[in-house]
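Student: Let me see the structure of the following:
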Amino acid sequence: MAPRRAPRRHGRRGDHRPQGLVAHHGRRVRPVRREEHVRQATATDTVVERLWRAAVEGDEPAAASVVHEALDTGVPEETLLLDVLAPVQAKVGVEWAADRITVAQEHAVTAINERIVASLAHRRTRGRAVSSRGRVTISCVDGEWHAFPARLVAEVLSLHGWRVDYLGAQTPTPHLVAHLHQSNPDAVLLSGSIPTHLPTAHAAITACQAVGVPVLTGGRAFGPDGRYARTLRADRWAP
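Tutor: Predicted structure coming up:
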């Protein structure tokens, strides 16, 4: 389950503002040029590589320093979550499947990434007012242990002002529904990566909708185009 970024706004036809400047909230600012995009992408790639090296060596302090130093130098937290930590976590699966890292290393890198995400969240929420945009519950399908994508979604939504109840991996459906009765969220976001869990996902979707809570699904289990999410009658789907 991956959060979607807001679409870029392009100038309207007939817009004759000066070349190289655009209006933004009453101010004129210089747009990001192609070469700047290249520099930013290169800088992000460097952070990804440094984080990977530290994490795969099991050096958690060094890995955390890489991310927090990038944050201190102006890299947005959302960029760190989606363009740094997410690619590093994806690389874990690729390297393990290719037998280039051990299961122990796979688990260690995942644990380090999870603690870095938590450290970013704790740093962000110090002294911050309680969010009021709405409330959502994010959970993995019962039996689903791959919780990192759901955690990233939880943090990005929190960044955008949502109150998030993150329930983590493999939440049994009866306990998920009990939580909905207690918290009355605006929606449930259900994550799954393994297609064999789809019958369990179907039961969870149906149970949540039965108590009046819409369900958004995400993850590879629901198909590359969300075809299984539609089959299971989820309200929405995201890759």
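Student: going forward, measure contacts and count neighbours with C-alpha atoms only.
Tutor: OK.
Student: buried residues in stretch 183-197?
Tutor: Pro185, Ala187, Val188, Leu189, Leu190, Ser191, Gly192, Ser193, Ile194, His197 (16 or more other Cα atoms under 10 Å).
Student: Could I get the full set of helices for this protein?
Tutor: 34-56, 60-72, 77-79, 86-97, 103-125, 148-159, 173-183, 198-210, 227-231 (DSSP state H).
Student: Give me the contact list for the third one.
Tutor: This points to helix 77-79. Leu71, Leu120, Val156, Leu159 (Cα atoms under 8 Å, 6 or more residues apart in numbering).
Student: Tell me how far it lies from the chain's centre.
Tutor: 10 Å (Cα atoms, centre = their mean, to the nearest Å).
Student: before we move on, the earlier item: now the buried residues of stretch 183-197 in a markdown table, with distance to Gly219?
Tutor: Shown next, in a markdown table, are those (distance: Cα to Cα, whole Å):
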| residue | distance to Gly219 |
| --- | --- |
| Pro185 | 21 |
| Ala187 | 17 |
| Val188 | 14 |
| Leu189 | 11 |
| Leu190 | 9 |
| Ser191 | 6 |
| Gly192 | 5 |
| Ser193 | 5 |
| Ile194 | 8 |
| His197 | 11 |
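Student: Here is the second sequence; please produce its structure so I can put it next to the first one:
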Amino acid sequence: MAEIAELQQRYLTALRQSDEQAAAAVVGEAQRAGLAPEAIYYAIFAPSMVTIGELWERNELSVAEEHLATAITERLIGRLSPLFERPADRPPPGTALVGCVAGEQHALGATMLADLLRAHGWRVLALGADVPTHDWTRLAQRFNVALVAISASLDQHVATVREVIAALRAALPEVCILVGGNAFRSNAELWRSVGADLYHPDARVAVELATAQVAHRRQDACAGGPTL
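Tutor: Below you'll find the model as predicted:
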């Protein structure tokens, strides 16, 4: 098998050339070589799309070219997403609500995170892009979620993230809140200032941290309960 770094570079090249057939061929090659869908997400899709975003920010890609790259990756994620199944040999950690704040149209990262959570046993409610602020709390209460993952890629949406978190804290003080997206990459402490519990630029680590924190909170709640 070609080295993963080589596959990632070939995938990025295909995106820059708006060549969906070539991009799909890279993914197919990775699958035939035994690369797990999770690894394709974090080693090929994620770094390639980060670079695409950086190229767009430097005006080296047009809006249309960035949209094409995103659409290609979204379709390929659609092929891999059914392969992420909840493990049958362990109880689910709980229900997770995943989506993007109001006004945020870039849902690719949230979509990948939802699949990674599912692979770790979570029941996932994937809301997609542009979720109205009031709906976060309403749905979190309705489904008694243990984890809320909120994505924002643009700085202009950070204030909305803060509003969503404040509303969630008021309604569900014990819920674990994870934030992600490019808006949080350049400021190491921004996630704390908006009131989140967790942030990590690597989605794999973020999922592991969130799963562990929810488990610890449940253990603490049980330990602090009445004894018989």
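Student: So after superposing, what's the score?
Tutor: With the length set by TM-score structural alignment, normalised by the length of structure 2, the two chains reach a TM-score of 0.76; 198 aligned residues with a Cα RMSD of 2.6 Å.
Student: quick one on the thing from earlier: kindly present the contacts of helix 77-79 of structure 1 as CSV, with separate columns for neighbour count and distance to Pro149 of structure 1.
Tutor: Formatted as CSV, the contacts of helix 77-79 of structure 1 follow (neighbours: other Cα atoms under 10 Å; distance: Cα to Cα, whole Å):
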residue, neighbour count, distance to Pro149 of structure 1
Leu71, 16, 20
Leu120, 18, 16
Val156, 21, 11
Leu159, 16, 15
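Student: Out of the residues you listed, which comes closest to Gln209 of structure 1?
Tutor: Nearest to Gln209 of structure 1, judged by Cα to Cα, of the contacts of helix 77-79 of structure 1 is Val156 at 24.2 Å.
Student: got the contact list for the alignment partner in structure 2 of the closest one?
Tutor: Correspondence of Val156 of structure 1 to structure 2, assessed by TM-score structural alignment: Leu116. The neighbours of Leu116 of structure 2, taking Cα under 8 Å, 6+ apart as the test, are Glu38, Phe84, Ala203, Arg204, Val207.
Student: Determine the longest helix present in structure 2.
Tutor: helix 203-223.
Student: Also compute the angle for that helix relative to helix 108-119, please.
Tutor: Interaxial angle, helix 203-223 of structure 2 versus helix 108-119 (axes from the mean of the first three to the mean of the last three Cα atoms, to 10 degrees): 50 degrees.
Student: Could you tell me the angle between helix 203-223 of structure 2 and helix 46-57?
Tutor: On the basis of the same axes, to 10 degrees, helix 203-223 of structure 2 is oriented at 110 degrees to helix 46-57.
Student: Other residues contacting helix 203-223 of structure 2?
Tutor: With Cα under 8 Å, 6+ apart, helix 203-223 of structure 2 has contacts from 42, 93, 113, 116-117, 120, 146-147, 176, 178, 198-200.
Student: Which pair of those residues spans the longest distance?
Tutor: Tyr42 and Ala146 (24.2 Å).
Student: Can you give me the buried ones in the longest helix of structure 2?
Tutor: Under the neighbour-count criterion of 16+ other Cα under 10 Å, helix 203-223 of structure 2 has Ala203, Arg204, Ala206, Val207, Leu209, Ala210, Thr211, Gln213, Val214 buried.
Student: what do you get for stretch 84-97 of structure 1?
Tutor: Neighbour counts over stretch 84-97 of structure 1 (16+ other Cα under 10 Å) mark Val84, Leu85, Ala86, Pro87, Val88, Gln89, Val92 as buried.
Student: Please identify the deepest-packed of the helices of structure 1.
Tutor: A comparison of these by mean neighbour count, using mean count of other Cα atoms under 10 Å, puts helix 148-159 on top with a mean of 22.
Student: and it, how far from structure 2 on average?
Tutor: Aligned to structure 2 and superposed, helix 148-159 of structure 1 gives a mean residue distance of 1.8 Å (mean Cα distance after the TM-score superposition for structure 1).
Student: So what's the gap between that helix and the chain middle?
Tutor: For helix 148-159 of structure 1, the distance to the chain centre is 4 Å (Cα atoms, centre = their mean).
Student: same deal with stretch 137-147 of structure 2?
Tutor: Distance, centroid of stretch 137-147 of structure 2 to centroid of chain: 18 Å (Cα atoms, centre = their mean).
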